[in-house]
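Enquirer: the following comprises the amino acid sequence and a computationally predicted model.
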Amino acid sequence: MAPLEQLVFDNTYARLPPGFAARVAPAPFPDAHVVSVNPAALRLLGLDADAATRPEFAQVFGGARLLPGMEPLAMVYAGHQFGGYVPRLGDGRALLLGEVRAPDGAKWDLHLKGGGPTPFSRGGDGRAVLRSTLREYLAGEALHALGIPSTRALCVLGSRTPVYREDVETGAMLVRLAPSHVRFGTFEFFHHTGQPGHVATLADHVLTHHFPHLLEPGPEGRHARFFAEVVERTARLVAGWQAVGFAHGVMNTDNMSILGLTLDYGPYGFLDDFDPGFICNHSDPQGRYAFNQQPRIALWNLACLGEALLTLITEDEARAALGAFQPSFAAHFLARMREKLGLTEARDGDRALVEDLFAVMARSHVDYTRFFRALNRFDSQPDARNAPLRDHFLPPEDFDAWAARYRARLASEGSEDAVRSARMDRVNPKYVLRNWVAQQTIARAQEGDFAEVDRVLALVSAPFDEHPGSEAYAAAPPSWGRHLVVSCSS
């Protein structure tokens, strides 16, 4: 494991032509201190646990001390926000400090959020607050542990410096990791500003460093195959969101990763009571980004990306790729739901079995995560009443009717309860980052109690384990924590 000074940088994005980013020096907090460090992210970079205890850790990752090889820059991009095109956005409070080549050969962007103003700040202060940094820090690890592609987070750094939002809040910084932070909106910026050469340069940069397998000759051009794979990755990503009950909350095209990662955690939320139209974003009263709208919006966003690539691919190639989204999403989603139901074989009636379950769950406002975890203990005997499961439903006969079909479906493939239960324990989490848990963690951190951050990080990083003594974190929301919504403010 290397000390910080031995991190190796290979800044491929910084070598792109002028116009892709602005060189910016960080504006660090004068009193930055460590709030939490993610041990898994340290390992990704080849750092040992002691690295976080060194005085220079907060200085380096807070932007006060640049390591040899760091080249801070703010990336330019545009994007469709709530359906309207905004021609110039960019990293308004984030800086790409550099790209680390880890000992295993992987490349990781070091992306500092809250490092001060940039040319893209649009009058903002370039700062982040403890509330939003903790939400992103915990959520990235939560989704990663659930098997859903996501940016990761290395650390949260705190400060006593006040930051002004709706109220005066505690300033903070987040260092997140991803193989790339290129977005749909990065391509849109160059397309809509009439720079087709830069669209091609960006596409080939992404292909070279993240899709090298597509550079081999094939029946279609590399750019058509590139767009088709982005469609496929996005379909798989959103299928994962839907299967675990995750609402992103602000699916603007500038928040969509070209690699198919969950990017830019803002007003997200995991389902508590199952509500297909769940809106987690206070700034989205019309429900454009409601939970059940996410697949449709993902396809709409992909169409915006396809338009931005029309100097590299034909309209027919774009339509063909987009046409594959819905079948791919449906297949990935149904595969995940079969796993959640403990099914090992694909049958024609499986989609109806899932949809009918969702219908009765919605009528009874059943807690999504708790129900599927309880379903792991379903008794498939013909006379079994499964009282703990029936108690989730009003009236319980709604469950009985569905359970009879489920029992027959299990029997048709010779399912054994004990074997199935163990298998389902590995796909139906006990712990997700519920909004009430996140809010409680934030409140304690704002009072100076950072131990809760590490406690919750450990739970969501191993969500399928029992964690004896932590059952309260898997409970239904308390009265104050029901139906929490979050705004875009950060």
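Expert: Now that the structure is in, tell me what you want to look at.

Enquirer: going forward, measure contacts and count neighbours with C-alpha atoms only.
Expert: OK.

Enquirer: ok, Gly90 touching Gly79?
Expert: No - with contact defined as CA atoms under 8 Å, Gly90 and Gly79 do not form a contacting pair (9.2 Å).

Enquirer: more crowded one of those two?
Expert: Ranked by neighbour count (other CA atoms under 10 Å), Gly90 and Gly79 place Gly79 first, with 28 against 25.

Enquirer: mind listing what the more buried one touches?
Expert: 85-89, 184-186, 188-189, 252-254 (CA atoms under 8 Å, 6 or more residues apart in numbering).

Enquirer: use this one as the comparison:
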Amino acid sequence: MVKSPAYNPDPRILELGPDFYDEVAPAMFPEAKLRFANHGWAKRVGLGAYMRPAWERHFARFEPLPGNLEAPLALRYHGHQFRTYNPDLGDGRGFLFAQLRDDKGRLLDLGTKGSGQTPYSRQGDGRLTLKGGVREVFATEMLEALGVETSKSFALFETGESLWRSDEPSPTRSAVLTRLGHGHIRIGTFQRFAFHRDKPAIVALTRYCLEHLYGEKPPENDKDAANRLFDLVADRTARLAASYMSSGFVHGVLNSDNIAITGESFDYGPWRFAPYWNPRFTAAYFDGEGLYSFARQPEAIQWDLAQLGGCLGLVTSERKLNPILSDWGRRFDEQLVALLLARLGIRPGHADDDRKLAEALVAALATESVTIDRVFFDWRGGRRRDDERYDSPEFRTLADRLEGRENHAALAHPYWSDDAPCSMHIEEVEARWSAIDARDDWKPFEAKITAIRRMGEAMSAPIETAGA
């Protein structure tokens, strides 16, 4: 086995002790067909030299990585699901497989989805459908390309089992997914220990998160540590909510057990990208009340943050936490303005002008005359389109706001000369899945990943700074 000098195992989760997790055994799968491997991120965590047999051993058979966890760990947590508290949660079809440092020194987790039953499976089979795995690859790749802090799909193996699901034509094909993320501690992790009134566990979690996930030395005083963590999570979740809105993404299930303490987006089930800026657009067929609809996502995430505040209230005082929670809306608004302008390729300027530009952009998007992706593509860098689709008062106001703020450097990548933007609407997902399901044809899937990454290159290209 080739071991890269860049590989830096660091299983810090063990510091928390066995009250936080259960050792589990991975499922034994009949087959292991590698369908997706994220070689770019493998290189960044020191696993780039691994050949296909090693990928199968570690990410389908789950042989421990060198110097890492000796056994997978199913993490314990509770959570609110659609605002109803559920103490019967935990990693039910996944586990923490390894922890390691990336090329920037961040502690990352390799976790799984569909790796078998655990003590928290609740009568489930612990498996993942192949379609679910394909969908998660698409979600993470698209969000990463759009600049959203998201978990990364690391490896997807088809596993040769037939699964029965009520929401998919069955029997359907099975898979196991390994994903790379910045921590698997959730708001729901804190909720579990608050439920049991376990203050020492909350203190330990707080210090773990500050030191290993935020890279800060925890204050000696437990109250100060709790206050600091809440402030950091408020910032990260405000950015998370703003990034969902600016990317036109609807997560679908923003329960408190699906909110990572780092504010990194993860755990993709019924997600969708909204074609139009429709506030009522929902992703989950079971979200009849629209609790997690497009425009209500900020409200949902702030509500989840409040649940974390309730947990930390066992350590510190509400008097310290409430001002941070009350300030969340301002943080969200500022992040949304910044992210909308960044996606448009416009340099930041005077705060009031930026806010008015963002308001004009949202008003134009809200006409629902053109898709979200198309608007950002056509108006990138402040360029104007002489198109009847944009002949409305809202788009004329947007054009006025962009006057003098054009940024041609934002159009340097050849992607911006394409005929149409790269998008990921449900019809495109279904078409690519149909090719796999009907003909085992993975070419459309692979072509889409290539197109998404090309868009990501265009989006992440440096934008000329003011005065340059």
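Expert: That came through, no problem. Every value quoted in this text rests on a predicted model; they were computed, and no experiment measured them.

Enquirer: about what we covered before: out of the contacts of Gly79 of the first structure, which is most surrounded?
Expert: The member of these surrounded by the most neighbours (other CA under 10 Å) is Gly185, with 31 neighbours in all.

Enquirer: aligned partner of it in the second structure?
Expert: Gly185 of the first structure maps onto Gly188 in the second structure, with residues paired by TM-score structural alignment.

Enquirer: one more: His210 of the first structure?
Expert: Matched across to the second structure, His210 of the first structure falls on Leu213, judged by TM-score structural alignment.

Enquirer: its match reaches Gly183, doesn't it?
Expert: Yes - contact status for Leu213 of the second structure versus Gly183: in contact at 6.7 Å, counting by CA under 8 Å.

Enquirer: how close does Leu177 of the second structure get to Ala60 of the second structure?
Expert: Relative to Ala60 of the second structure, Leu177 of the second structure is positioned 8 Å away (criterion: CA to CA, to the nearest Å).

Enquirer: can you check Gly92 of the second structure too?
Expert: Computed with CA to CA, the distance linking Gly92 of the second structure and Ala60 of the second structure is 17 Å.

Enquirer: whereabouts in the second structure does stretch 293-301 of the first structure align?
Expert: Here stretch 293-301 of the first structure aligns to the second structure at residues 296-304, judged by TM-score structural alignment.

Enquirer: and the contacts of that stretch?
Expert: The contact list for stretch 296-304 of the second structure, computed with CA under 8 Å, 6+ apart, reads 187, 237-238, 241-242, 244, 250, 254-256, 259, 279, 290-292, 325, 328, 332.

Enquirer: quick one, which of these are buried?
Expert: 187, 237-238, 241-242, 244, 250, 254-256, 259, 290-292, 325, 328, 332 (16 or more other CA atoms under 10 Å).

Enquirer: what about those residues, which are in strands?
Expert: Of those, the ones assigned to strands by DSSP state E are Val250.

Enquirer: of the buried ones among the contacts of stretch 296-304 of the second structure, which belong to helices?
Expert: 187, 237-238, 241-242, 244, 325, 328, 332 (DSSP state H).

Enquirer: how about JSON lines for the residues you listed, with distance to Asp418 of the second structure added?
Expert: As requested, those are arranged in JSON lines below (distance: CA to CA, whole Å):
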{"residue": "Ile187", "distance to Asp418 of the second structure": "42"}
{"residue": "Thr237", "distance to Asp418 of the second structure": "34"}
{"residue": "Ala238", "distance to Asp418 of the second structure": "33"}
{"residue": "Ala241", "distance to Asp418 of the second structure": "29"}
{"residue": "Ala242", "distance to Asp418 of the second structure": "27"}
{"residue": "Tyr244", "distance to Asp418 of the second structure": "25"}
{"residue": "Leu325", "distance to Asp418 of the second structure": "43"}
{"residue": "Trp328", "distance to Asp418 of the second structure": "38"}
{"residue": "Phe332", "distance to Asp418 of the second structure": "32"}
